[in-house]
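Colleague: the amino acid sequence is not available; the structure is as follows:
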């Protein structure tokens, strides 16, 4: 996990670590597109956080906004507002402390060839 740079904007509202609930996290991850987003952040992240465009998803902006909000509200990702864009990162330390091994499973997940969610 990359260190947090100084001078970041405050995160958008998210659940506190002690309020993270397994059923909420699993529900958010049950969508194949959201699972792909989290997996890509875990495996391919080269910066601290990423804009929606970095993911290369061919979806309407309103659809992506919905998916990224669902991940943030479940406590899986943290989002920060930079002017007109929001950037995301996985809450690795928080999720590992609450649900050890869960992110390892997400990282090891291999999408089925017939899965066209992304």
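Modeller: Perfect, I can see it now. What you see is a predicted model; the values in this text were computed from it and never measured.
Colleague: for the rest of this, base every contact and every neighbour count on C-alpha atoms.
Modeller: OK.
Colleague: residue 102: neighbour count?
Modeller: Residue 102 has 15 neighbouring residues, counting by other CA atoms under 10 Å.
Colleague: any figure for the gap between it and residue 29?
Modeller: 11 Å (CA to CA, to the nearest Å).
Colleague: and residue 26, what helix or strand is that in?
Modeller: Taking DSSP states H and E as the criterion, residue 26 maps to helix 22-29.
Colleague: cool, and residue 86?
Modeller: Here residue 86 sits within strand 85-90, counting by DSSP H and E.
Colleague: coming back round to it: list the buried ones in the helix holding residue 26?
Modeller: 24-25, 28-29 (16 or more other CA atoms under 10 Å).
Colleague: take this one as well and set it beside the first:
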């Protein structure tokens, strides 16, 4: 992990520290998978407030922390907003095709279940 130099800098694993089992764990939760699907669809930095999740604020914070600590997303502060972006290039370099396969399968499941996202 990188060293935190201020409370406004969040720790992220380097590309070499990202582990497959942690990525799979992060993606195995339905709420976290929805966050990742939204981020992949928008393909830009999104604030935490962008996401309309069916959980409490503290649970939302937990989900973002799991995604960040596993290396799936990067979080950074811009002013007072915490922005999130998918670490697609890191994940694709380490695990070619994994993210696309998971997103495709999640989309197919959502279609079967009649979801809109």
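Modeller: Received, thanks. Because the structure is a prediction, the values reported are computed rather than measured.
Colleague: out of the buried residues of helix 22-29 of structure 1, which comes closest to residue 81 of structure 1?
Modeller: Lowest distance from residue 81 of structure 1 to these (CA to CA) belongs to residue 28, with 21.4 Å.
Colleague: counterpart of that closest one over in structure 2?
Modeller: For residue 28 of structure 1, the aligned residue in structure 2 is residue 26 (criterion: TM-score structural alignment).
Colleague: hang on, that match packs against residue 67?
Modeller: Yes. Taking contacts as CA atoms under 8 Å, residue 26 of structure 2 lies within contact range of residue 67: 5.7 Å.
Colleague: overlap in contacts of the two?
Modeller: residue 32 (CA atoms under 8 Å, 6 or more residues apart in numbering).
Colleague: equivalent range in structure 2 for the strand holding residue 86 of structure 1?
Modeller: Per the alignment by TM-score structural alignment, strand 85-90 of structure 1 matches residues 81-86 in structure 2.
Colleague: neighbouring contacts of that stretch?
Modeller: Identification of contacts with stretch 81-86 of structure 2 by CA under 8 Å, 6+ apart yields 36, 39-40, 43-48, 72-77.
Colleague: and that stretch, what's buried?
Modeller: 83-86.
Colleague: quick one: what's aligned to residue 46 of structure 2 in structure 1?
Modeller: Using TM-score structural alignment, the partner of residue 46 of structure 2 in structure 1 is residue 50.
Colleague: from residue 61 of structure 1, how far out is its match?
Modeller: As defined by CA to CA, residue 50 of structure 1 lies at a distance of 15 Å from residue 61 of structure 1.
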